[in-house]
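>>> Test case, fold it:
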Amino acid sequence: MTDPWKETADNTHPVNAGNPAGRPTDDKAWKLLEKAVLAGVQEQRRSRRWGIFFKSLTFLYLFGAIFLFGSAFNTEIKGGSDAHTAVIEVRGMIADQENASADKIISALRNAFEDKGTRGVVLRINSPGGSPVQSGYIYDEIKRLRLLYPAVPVYAVITDLGASGAYYIASAADRIYADKASLVGSIGVTAASFGFVDTLEKLGIERRVYTSGEHKAFLDPFQPRKDSETEFWQSVLATTHQQFIDSVKKGRGERLKDRQHPELFSGLIWSGEQALELGLIDALGSTSMVARDVIGHSNLVDFTVEDSPFDRFAKRFGASVAEQLAIRLGLQQTQQLR
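A predicted model of the protein is given here:
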């Protein structure tokens, strides 16, 4: 059987008839060939990208393993028999699952007080505040531990910021110190949201909410605000605010000049220099100054409870994997759009 595509002696065949250059005139065949070649190139690119991705994951895994083993051998031993000043960091947002959560701060406080070498505890605060519940837990625990260990004083040192819930915690200390430029105060409670009722109407969208209670969805930003519900919510915030005020007054006592300055509880915030005049703090000073001149032991031992090296590595590793997957999926979507 004769192959119709085999070139003849005069370099012609049925498709190339009348085409002395020997080029096919069938565009469909060339397009199919071109698509096949492009598909192969794209598949090779995908393979290379996945190869790079998995190599990166392997590198991160090995790096993390080295980091974990290195941390295990270089972990600082906290506490000891030598006299020292215990330092506990209250840094960032005060909330559950955060570095400044009640669980972590309370664990650190208990470890510090129970250590036989602790001669005083310093809460080094740099926080905008956060949950009143978490702050209240820490406040109560400081008061409880002070009764159990009357010989171990607690001092709060505000660095950049000690506001709202952070000041709530600081007010439980025996004395509060800050820098002249620190920001102190913000004794108030806030709850914020948005309203999108008019936006939905302009877009022609109908909001449908089904509840088993008359006011169950009163915080829904897509429903009109009712005066009665606003008044109720304001009463909840006012109650929480009064709890905050009572705790600060109990902690600060007569040092707080609230009678002359009722604006102390308005939610305003002051510099450290102003806070000293208002009785919000007791003196200007730093952690090292308090340890050296007030407690009398300049040896600082950090009792802050932080995530383990494994937890930190897991979070970073998870974030890296998510980022790489997002990039990969984004590239794949882009290819599909093309």
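>>> going forward, measure contacts between C-alpha atoms and count neighbours the same way
OK.
>>> Show me the helices in the stretch 51-200 of the chain, by range?
Ranges of helices within the stretch 51-200 of the chain are 102-114, 132-148, 165-170, 197-203, based on DSSP state H, counting those that start in this stretch.
>>> Out of those, which one sits most buried?
Highest mean neighbour count of the helices of the stretch 51-200 of the chain: helix 165-170, a mean of 29 (counted as mean count of other CA atoms under 10 Å).
>>> would a markdown table of the helices of the stretch 51-200 of the chain with distance to Lys315 be doable?
Output for the helices of the stretch 51-200 of the chain, formatted as a markdown table (distance: least, CA to CA, whole Å):
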| stretch | distance to Lys315 |
| --- | --- |
| helix 102-114 | 18 |
| helix 132-148 | 23 |
| helix 165-170 | 26 |
| helix 197-203 | 38 |
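>>> do you know which of those helices lies nearest Ile245?
When these are compared for distance to Ile245 using CA to CA, the nearest one is helix 165-170, at 8.8 Å.
>>> about what we covered before: mind checking which of the helices of the stretch 51-200 of the chain is nearest Ala72?
For the helices of the stretch 51-200 of the chain, distance to Ala72 was read as CA to CA. The smallest value, 20.0 Å, belongs to helix 102-114.
>>> so what secondary structure elements neighbour the closest one?
Identification of packing neighbours for helix 102-114 by 3 or more CA pairs under 8 Å, 6 or more residues apart in numbering; DSSP states H and E yields strand 84-91, strand 118-127, helix 132-148.
>>> Identify the residues contacting it?
Counting contacts by CA atoms under 8 Å, 6 or more residues apart in numbering, the residues outside helix 102-114 that touch it are 79, 86, 88, 90, 94-96, 118, 121, 134-135, 137-138, 141-142, 145, 149, 152, 303-306.
>>> Equivalent analysis for stretch 290-298, please.
When contacts are taken as CA under 8 Å, 6+ apart, the neighbours of stretch 290-298 outside the stretch itself are 83-85, 119-120, 122, 288, 299-300.
>>> before we move on, the earlier item: can you tell me which of the helices and strands packed on helix 102-114 comes nearest to Ser271?
For Ser271, the closest of those is strand 118-127, at 13.8 Å, according to CA to CA.
>>> ok and the closest one relative to helix 102-114, angle-wise?
For strand 118-127 against helix 102-114, the angle by axes from the mean of the first three to the mean of the last three CA atoms, to 10 degrees is 160 degrees.
>>> Dump the helices and strands packed on helix 102-114 to CSV, plus distance to Gly70.
Supplementary listing: the helices and strands packed on helix 102-114 in CSV, determined by distance: least, CA to CA, whole Å:
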stretch, distance to Gly70
strand 84-91, 24
strand 118-127, 28
helix 132-148, 33
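>>> still on that earlier bit, quick one, which of the contacts of stretch 290-298 are buried?
Listed as buried from the contacts of stretch 290-298 are 83-85, 119-120, 122, 288, 300; burial here means 16 or more other CA atoms under 10 Å.
>>> now whichever strand or helix holds Asp246, how far from the centre of its chain.
Assignment of secondary structure by DSSP states H and E places Asp246 within helix 227-252. Distance, stretch centre to chain centre, for helix 227-252: 26 Å (CA atoms, centre = their mean, to the nearest Å).
>>> And this one, please, so the two structures can be compared:
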Amino acid sequence: MNTALALPGRLFRRAPRVNIVRLQGMIAADGRGRLSDAAVAPVLERAFRAGRPRAVALVINSPGGSPVQSALIGARIRRLSEDNSVPVHAFVEDAAASGGYWIASAADDIFVDPASIVGSIGVISAGFGLHEAIGKLGIERRVHTAGRSKSQLDPFRPENPDDVERLDTLLGQMHQIFIDHVKARRGARLTGDEDVFDGRFWLGAEAVRLGLADGIGHAVPTLKARYGDKLRLRVFGPKRRFLSRFGLSLAQDALASVEEAALWARLGV
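So this is what the prediction gives:
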């Protein structure tokens, strides 16, 4: 009698479920199909709750971007993981570099392909100096400010050493925030090699050796090895904007593509 009562429970026991979130592209606050906290928030909210998942897997392919948006996305992932008692696994495709690695390190563990690019823990500021060019064109630059430093780093004026020193200080502070985040998330898994924080990036196996990642593995086989062959997977991702689907923002999308291409080019991809 007890066996008969127990049998239906076994027959209708559901296979474990893992929800997958794809995080693809440059990280920026302005939308245009790129990763931002506002864009991925509803996706992450659904992924951590839909179907009572055993875990959430992040499939990451990003060259980086905004440090603030990276931090916001990473903090949201941690908050949802802890509030719902759901572990998070990250799987890196082509790259999790700079802000992409910030997001990856929000996961409980990170898996990479042998050819994945991982790291680039640093901060960069880039621009152009155009003051000589406009002089040759006979153009006069006129700027009026209230506040001594309001026009700092103006690309149409010669570089000011005080402005550069101030910028270097800000970049150093931001870099330290990034380093502190990685150390807090990766802890004793890091080898202690300070080169990991100098802005360089590595391929998958070397990232594992340095403690930036936990192993070589792709999402589906790694998840099935952990949760069983009957594992159910569901993929979540940001929806494309209505206007973009009809090509009504081609100029903005073209500019975004150029900017993103420049970020990928720094990685040699």
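>>> Compare the helices and strands packed on helix 102-114 of the first structure and give me the one nearest Arg49 of the first structure.
Of all those, it is strand 84-91 that lies closest to Arg49 of the first structure, at 39.9 Å by CA to CA.
>>> Which stretch of the second structure lines up against the closest one?
Under TM-score structural alignment, strand 84-91 of the first structure corresponds to residues 17-24 of the second structure.
>>> mean shift between that stretch and the first structure?
When the first structure is superposed, stretch 17-24 of the second structure averages 0.8 Å from its matched positions, counting by mean CA distance after the TM-score superposition for the first structure.
>>> circling back: can you name every helix or strand that the helix holding Asp246 of the first structure contacts?
Here helix 227-252 of the first structure is seen to pack against helix 165-170 when contacts are counted using 3+ CA pairs under 8 Å, 6+ apart.
>>> Find me the equivalent region of the helix it packs on in the second structure.
So helix 165-170 of the first structure is aligned with residues 99-104, judged by TM-score structural alignment.
>>> distance between the ends of stretch 289-297 of the first structure?
End-to-end distance for stretch 289-297 of the first structure: 10 Å, by CA to CA, to the nearest Å.
>>> roughly how far out does that stretch sit from the chain middle?
32 Å.
>>> tell me which residues in that stretch are buried?
For stretch 289-297 of the first structure, by 16+ other CA under 10 Å, it's 290-291, 295, 297.
>>> Same check on stretch 184-199 of the second structure?
Across stretch 184-199 of the second structure, burial judged by 16+ other CA under 10 Å covers 185-186, 190, 196-197.
>>> quick one: the helix holding Asp246 of the first structure to helix 132-148, angle?
In this structure, helix 227-252 of the first structure runs at an angle of 20 degrees to helix 132-148, with the same axes, to 10 degrees as the basis.
>>> mean offset of helix 227-252 of the first structure relative to the second structure (after superposition)
Its match in the second structure and helix 227-252 of the first structure itself, once the structures are fitted together, sit a mean 0.8 Å apart by mean CA distance after the TM-score superposition for the first structure.
>>> Spatially central residue (nearest the centroid) of the second structure, please.
Among the residues of the second structure, the one closest to the centroid is Gly100, at 2.6 Å (CA atoms, centre = their mean).
>>> Please pull up the equivalent of Arg189 of the second structure in the first structure.
Taking TM-score structural alignment, the alignment pairs Arg189 of the second structure with Arg255 from the first structure.
>>> sorry, back to before: closest one to Phe73 of the first structure out of the buried ones among the contacts of stretch 290-298 of the first structure, please.
Taking CA to CA as the measure, Phe73 of the first structure lies nearest Leu300 of those, at 21.3 Å.
>>> quick one, what contacts Arg79 of the second structure?
Arg79 of the second structure makes contact with no residue under the criterion CA under 8 Å, 6+ apart.
>>> quick one: what's aligned to it in the first structure?
Structural alignment (TM-score structural alignment) places Arg79 of the second structure against Arg144 in the first structure.
>>> now swap in Lys239 of the second structure and tell me
Superposed on the first structure with TM-score structural alignment, Lys239 of the second structure falls opposite Glu306.
>>> Tell me how many other residues surround its match.
Neighbour count of Glu306 of the first structure, defined by other CA atoms under 10 Å: 15.
>>> wait, what's in contact with the nearest residue to it once chain neighbours are set aside?
With CA to CA, 6 or more residues apart in numbering as the criterion, Glu306 of the first structure has its nearest non-adjacent residue at 6.6 Å, and that residue is Asn99. Counting by CA under 8 Å, 6+ apart, Asn99 of the first structure makes contact with 90-93, 305-307.
>>> doesn't Ile27 make contact with Gly65 of the second structure?
Yes - the pair formed by Gly65 of the second structure and Ile27 meets the contact definition of CA atoms under 8 Å, at 4.4 Å.
>>> ok, now which ones touch Gly65 of the second structure?
Gly65 of the second structure makes contact with 26-28, 98-100, 263 under the criterion CA under 8 Å, 6+ apart.
>>> Show me which of the contacts of Asn99 of the first structure are buried.
Burial by neighbour count, 16+ other CA under 10 Å: within the contacts of Asn99 of the first structure this picks out 90-93, 305.
>>> quick one: the aligned partner of Lys180 of the first structure in the second structure from Val92 of the second structure, how far?
In the second structure, the residue paired with Lys180 of the first structure according to TM-score structural alignment is Pro114. In this structure, Pro114 of the second structure and Val92 of the second structure are 10 Å apart, going by CA to CA.
>>> So for these two, which residue has more residues nearby?
Summary of the neighbour comparison: Pro114 of the second structure and Val92, criterion other CA under 10 Å, with Val92 having more neighbours (31 against 18).
>>> Wait, that one touches Asn61, no?
Yes - distance between Val92 of the second structure and Asn61: 6.2 Å, which falls inside the contact criterion (CA under 8 Å).
>>> Flag every buried residue along stretch 177-192 of the first structure.
177-189.
>>> Give the equivalent position in the second structure for Phe54 of the first structure.
With TM-score structural alignment as the criterion, Phe54 of the first structure has no equivalent in the second structure.
>>> again, but for Pro128 of the first structure
In the second structure, Pro128 of the first structure lines up with Pro63, judged by TM-score structural alignment.
>>> residues touching its match, list them.
Contacts were defined as CA under 8 Å, 6+ apart; by that measure Pro63 of the second structure touches 25-26, 95-100, 263-264, 267.
>>> Starting from Lys257 of the first structure, give me the distance back to Leu264 of the first structure.
When CA to CA is the yardstick, Leu264 of the first structure and Lys257 of the first structure sit 8 Å from each other.
>>> Please name the nearest non-neighbouring residue to Gly129 of the second structure.
Using CA to CA, 6+ apart and skipping residues adjacent in sequence, the residue nearest Gly129 of the second structure is Pro155, 4.8 Å away.
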